[in-house]
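**Q** Fold the following.
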Amino acid sequence: MQQPDLSDAHWRKSSLSGSGPSCVEMAFVGNDVAVRDTKNRDGGTLIFHRNEWTTFINGIKSGHYDNLT
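**A** This is a model prediction of the structure:
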C-alpha cells in the first residue's frame, strides 16, 4: 500500500483522552485513516482503509474486544 500524503492531515484524538500524553491520534486521508502515537508523532503512522477502520470501530462499540486476554 502506498503511503498517503499526510502533510495536510487534520489530526484529532478522542475527547475522552483528556490532556494526557498516552493516546493516539487519527486523521481521515482520502479513503484511508492514519493513526499515530501522540508520544512519538514522528515514529511512524499506521494506515488503514476506511472499511477496515469502520469494522474496528464497530467492534469496539459492540464490545467485541472487551474480554480479550
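
**Q** From now on I want contacts and neighbour counts done on CA atoms only, so please keep to that.
**A** Fine.

**Q** Of all the residues in the helix or strand I60 falls within, which ones are buried?
**A** Following DSSP states H and E, one finds I60 within helix 50-62. The neighbour-count check on helix 50-62 (16 or more other Cα atoms under 10 Å) flags R50 as buried.

**Q** Packing partners of it?
**A** Secondary-structure packing of helix 50-62 (3 or more Cα pairs under 8 Å, 6 or more residues apart in numbering; DSSP states H and E): strand 32-37.

**Q** and the angle for the strand it packs on with helix 50-62?
**A** Angle, strand 32-37 to helix 50-62, by axes from the mean of the first three to the mean of the last three Cα atoms, to 10 degrees: 60 degrees.

**Q** I'd like to know which elements strand 32-37 is packed against.
**A** Under the contact rule (3+ Cα pairs under 8 Å, 6+ apart), strand 32-37 is packed against strand 24-29, strand 46-49, helix 50-62.

**Q** Please generate a structure for the following sequence too, so the two can be compared:
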Amino acid sequence: MAVRREPGNWRKSSRSVNTSTCVEVGSTGGGAAVRDTKDRAAGYFTATGTQWSAFIGAVKADRFHG
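**A** Prediction:
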C-alpha cells in the first residue's frame, strides 16, 4: 500500500502578486499538486513528475491559447 504524502512548500507564481486569480503549486515528493488560492479548502489535484514535466513543457512551448 502506498503512503500518501500531503503536498508541502506551497508557492504562488511571482507573476501573480497583484492578482487574486491564481493557483499555488506544492511539492508531493514525486510530482506536484495544484490548488486555487481563493478556495484552498476545496482541495487540490496532483500530477506525477512525468505529467508535471509534460505540462510545464507545453506551457513553455505556448501550446495553450485563451
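
**Q** hmm, back to that, which one of the helices and strands packed on strand 32-37 of structure 1 lies nearest to W11 of structure 1?
**A** strand 24-29 (4.8 Å; Cα to Cα).

**Q** ok and that closest one relative to helix 50-62, angle-wise?
**A** Using the same axes, to 10 degrees: strand 24-29 of structure 1 against helix 50-62 is 140 degrees.

**Q** Verify the stated contact: T46 of structure 2 with R35.
**A** No - with contacts counted by Cα atoms under 8 Å, T46 of structure 2 stays clear of R35, the gap being 9.1 Å.

**Q** between these two, who's got more neighbours?
**A** R35 (20 against 17; other Cα atoms under 10 Å).

**Q** How about the contacts made by that one?
**A** By Cα atoms under 8 Å, 6 or more residues apart in numbering, R35 of structure 2 lies in contact with 23-25, 43-45.

**Q** From A2 of structure 2, how far off is it?
**A** 22 Å (Cα to Cα, to the nearest Å).

**Q** can you check G43 of structure 2 too?
**A** In terms of Cα to Cα, G43 of structure 2 sits 20 Å off from A2 of structure 2.

**Q** Looking at those two, which one has more neighbours?
**A** The neighbour comparison of G43 of structure 2 against A2 (other Cα under 10 Å) goes to G43, with 10 against 4.

**Q** element containing G20 of structure 1, please.
**A** Residue-wise, G20 of structure 1 maps onto no helix or strand under DSSP H and E.

**Q** That'll do, ta.
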